[in-house]
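**Student:** Provided below for reference: sequence and predicted model.
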Amino acid sequence: MIPFNKPYLTGKEAHYMYDAVHTGKLSGNGKYTKLCQQFFEDEYGFKKCLLTTSCTDALEMAAILANIEPGDEVIMPSYTFVSTSNAFVLRGAVIRFIDSKSDQPGLDEDAIEALINKNTKAIVPVHYAGVACDMEKIMNIASKHNLLVVEDAAQAIDSYYTFSDGSRKALGSIGHLAAFSFHETKNIISGEGGLLAVNDERFIKRSEIIWEKGTNRSAFFRGEVDKYGWVDIGSSFLPSETIAAFLWAQLENLEDIQDRRKQHWQMYYDGLKNWAEQYCVQLPNIPSFATNNAHMFYIVCKSMEQRSEIIQQLKDHDIHAVFHYLSLHKSPYYQKKHDGRDLLQSDRFSNNLLRLPLYYELTPQQISEIIKIITDVKG
């Protein structure tokens, strides 16, 4: 059997977790939490990093920091995971869903300004499959209308955006705030886990307070205040030290993991390109301003029927391939709240996109087998 995903262990995870236990501090913000946070700040230029128990928690922290209140409007793609929306709905926001581009599931940047009004508070671009949205365009729009930008970079670890002047920045370092995921399906994992990246200095002090359940506990332990107490809203967003220890083992092997995933991705692309052109199947598009972190390899079939046939053929050979999001504007929860605009590309990706197995231990022979089964499907 070839599963859709298989979590990869570098070999050091259990050792570091054991070491974390023996430090005598398991509740978080210890040795491994600090190592991980410093890694992200040094490697990717984030101004402040805080590990969280999930990307969902990081997004919820971002919504609090953005001071989202009932009636505020937030613009985001409909083709995304529910956590992107939930984080802001929990604060009372009205979500204005935007369509995907025709050649890539990320949001259509050219459709953003038409949705902006006096109630708009934030834009939440989602870097689908780790491929950058046009962040220069988005940040210019945000600056023009005095809006905050929260990057949903759940899938975008170690991926970059190139600006028109040739400069390059890591995804998650461009918006005011950003959220990452270390769920077991991501490139770098800790089972469950996430990260809030804070790039606007206005939010740094408060982010730490929200992270520590609304207390100034971190400042107290640094000797900055004489005592700590409840000074703001917050929650239990801080993960345990064992989660951070597991993550540290992954980060030490980031380059190796990324190299292997990129090899797998390229093998899929090269093996499917001619078939895809012949049978009107869309392969991933990497814009000139984006890099590929090989988080995912997907195909967009010409119809739901074609996708179903490919899924069945793979299943018959014990290979697990899966579709992805259902458009949030058509979800049972939100469809009556949506403003009625058709989001045709989002629906097309919901109906036709298929994700193929992609993980570190996948072999070239297995990828070749998957490619052969798919390319045997004619039309």
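**Tutor:** Arrived safely, thanks for sending.
**Student:** okay, CA-based contacts and neighbour counts for the rest of this
**Tutor:** OK.
**Student:** Looks like residue 94 contacts residue 71 (just checking).
**Tutor:** Yes. Contact criterion C-alpha atoms under 8 Å: residue 94 and residue 71 qualify, at 5.9 Å.
**Student:** Pasting the second one now:
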Amino acid sequence: MQFGSYVYLIIFMKRIPFNIPPVAGREFDYLREVFEQREFSGNGPFTGRCQDWLRGRIGASDALLTQSCTAALEMSAILAEVGPGDEVIMPSFTFVSTANAVVLRHGVPVFVDIRPDTLNIDEAKIEEAITPKTKAISVVHYAGVCAEMDAVLAVARRYGLVVIEDAAQALLSTYRGRQAGSLGDLACFSFHETKNAMSGEGGALTVNNPSLSERAYIIWEKGTNRRAFKLGTVDKYTWIDCGSSFLPSELTAAVLLAQLEQVERFNEERLAIWDRYHSGLARLEELGLIQRPSVPVHCTSNGHLYYILVERERIRDRLIEQLQQDDIWAPFHYIPLHSAPAGRRYARTHGSLDVTDDASSRLVRLPLHAGMSLSAADCVIEKVERYLRR
């Protein structure tokens, strides 16, 4: 029995939580090495090993660990040279960090609608939202399914825009055989405890446009040319650009390395639950009671999350309440950013966001994590079917 399954059976027999962070098995060994080596601050040996893993596995030109995906998004906004009044096109159906990174540079998030099938940004609506102030396009690979990147990149190249992938949920997902995080100019990953590989908090920035790599390292190390100094290309290091303390500690990197080494196993376990939900809930979709997730044939998912769309918001709220009464924790997801107070203050919308509003009001996320048993998934399916048929 895998360690995660053991934890699940012993601790959570009477309830089904939405998430249990996975344990790979070597975290304590690697943490012990950090203490033995007495190298605790960022950019040490474990940071390097994680970055090598990301470069090799994703195929990015460069990779830099960060304290969070939020930090990686903030670095991306700096690298895209977002400044006062500059606009970045993005979906409203996303976490606040996607927009906050732009607002912190005094830029303007421009929200466009999402597709009704994948809930990713509607690539057909991007071009009409472009103005002379547009600086970048930020796409979100929702639920571990990549956005339609060929179309996004084609528009970006016509207008000379930077493409940023918010790949927080998409580690090892693919689009037309290419890894998420290798598709845009820049990409941001999350290693929060809810993600497929986790370090409690943590993130990474991958750089696919080589012209941005050198500046990325400068921003990453507080705006200094410390890396060039360590490489011997300058005789002293100094402050040369804006930046911040984006590096995580070696303790975080040590935990993350253990997780990255096992993330393919974690993904397989998640996908087994994902498939169980998908087959078990097919009948409800045939009856018109739900809409199941859609994964285009040219994409592969990492099984990050499984959601259903019920008929209306009232049913969504009642379903969540009923599941909680049975100790099954199934939350809704984002409140669209355009409807939030800060969204109305700092951002603008382009066109109708009807799909965003509709989907966000009907969406329920089902429990899913590495180590979850198929019998637990069957229990969730049985309860969902009972409530919705009723």
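**Tutor:** Thanks, I have the structure now. Because the structure is predicted, anything quoted here is derived from the model rather than measured.
**Student:** Residue 94 and residue 71 of the first structure: which has the busier surroundings?
**Tutor:** For residue 94 of the first structure and residue 71, the more surrounded residue by other C-alpha atoms under 10 Å is residue 94, and the numbers stand at 21 against 15.
**Student:** The more buried one matches what in the second structure?
**Tutor:** In the second structure, the residue paired with residue 94 of the first structure according to TM-score structural alignment is residue 108.
**Student:** any idea how far its match lies from residue 73 of the second structure?
**Tutor:** Remark: distance between residue 108 of the second structure and residue 73 of the second structure (C-alpha to C-alpha, to the nearest Å) = 15 Å.
**Student:** do the same with residue 36 of the second structure
**Tutor:** Distance of residue 36 of the second structure to residue 73 of the second structure, given as C-alpha to C-alpha: 33 Å.
**Student:** What of residue 89 of the second structure?
**Tutor:** When distance is defined by C-alpha to C-alpha, residue 89 of the second structure is 14 Å away from residue 73 of the second structure.
**Student:** Neighbour count: those two, which is higher?
**Tutor:** residue 73 (30 against 26).
**Student:** How about the secondary structure of the counterpart of the more buried one in the first structure?
**Tutor:** In the first structure, the residue matched to residue 73 of the second structure (TM-score structural alignment) is residue 59. Following DSSP: H, G, I helix; E, B strand; the rest coil, the label given to residue 59 of the first structure is helix.
**Student:** now swap in residue 165 of the second structure and tell me
**Tutor:** Quick answer, by three-state DSSP: residue 165 of the second structure is strand.
**Student:** nearest spatial neighbour of it, skipping sequence neighbours?
**Tutor:** Leaving aside its chain neighbours, residue 165 of the second structure sits nearest to residue 187 (4.4 Å; criterion: C-alpha to C-alpha, 6 or more residues apart in numbering).
**Student:** got it, and residue 309 of the first structure?
**Tutor:** In space, and not counting its chain neighbours, residue 309 of the first structure is closest to residue 377: 7.7 Å by C-alpha to C-alpha, 6+ apart.
**Student:** my read: the one you found touches residue 308, true?
**Tutor:** No. Contact criterion C-alpha under 8 Å: residue 377 of the first structure and residue 308 do not qualify, at 10.9 Å.
**Student:** Show me what the top helix by length along the first structure is packed against.
**Tutor:** The helix spanning the most residues in the first structure, taking DSSP state H as the definition, is helix 254-278. The helices and strands touching helix 254-278 of the first structure, judged by 3 or more C-alpha pairs under 8 Å, 6 or more residues apart in numbering; DSSP states H and E, are helix 364-375.
**Student:** on that earlier part again, quick one: the longest helix of the first structure aligns where in the second structure?
**Tutor:** The aligned range for helix 254-278 of the first structure in the second structure is 263-287, by TM-score structural alignment.
**Student:** Pull the residues that contact that stretch.
**Tutor:** With contact meaning C-alpha atoms under 8 Å, 6 or more residues apart in numbering, stretch 263-287 of the second structure is reached by 22, 196-197, 290-292, 302-306, 368-374, 377-378, 381, 385.
**Student:** Report how many residues lie close to residue 83 of the second structure.
**Tutor:** Look at residue 83 of the second structure: counted by other C-alpha under 10 Å, it has 18 neighbours.
**Student:** Sorry, wrong one. I was asking about residue 222 of the first structure.
**Tutor:** 9.
**Student:** Tell me which residue of the second structure lines up with it.
**Tutor:** The alignment partner of residue 222 of the first structure in the second structure, by TM-score structural alignment, is residue 231.
**Student:** Likewise for residue 304 of the first structure?
**Tutor:** In the second structure, residue 304 of the first structure lands on residue 313 (TM-score structural alignment).
**Student:** My guess is that match contacts residue 361. True?
**Tutor:** Yes. Using C-alpha under 8 Å, residue 313 of the second structure is in contact with residue 361, at 5.1 Å.
**Student:** In terms of neighbours, single out the busier of those two.
**Tutor:** Each of residue 313 of the second structure and residue 361 has its neighbours counted (other C-alpha under 10 Å); residue 361 has more, 23 against 16.
**Student:** Give the aligned equivalent of the more buried one in the first structure.
**Tutor:** Taking TM-score structural alignment, the alignment pairs residue 361 of the second structure with residue 351 from the first structure.
**Student:** which residue in the first structure lines up with residue 352 of the second structure?
**Tutor:** Alignment note (TM-score structural alignment): residue 352 of the second structure maps to residue 342 of the first structure.
**Student:** Burial check on its match, number of neighbours?
**Tutor:** Residue 342 of the first structure has 12 neighbouring residues, counting by other C-alpha under 10 Å.
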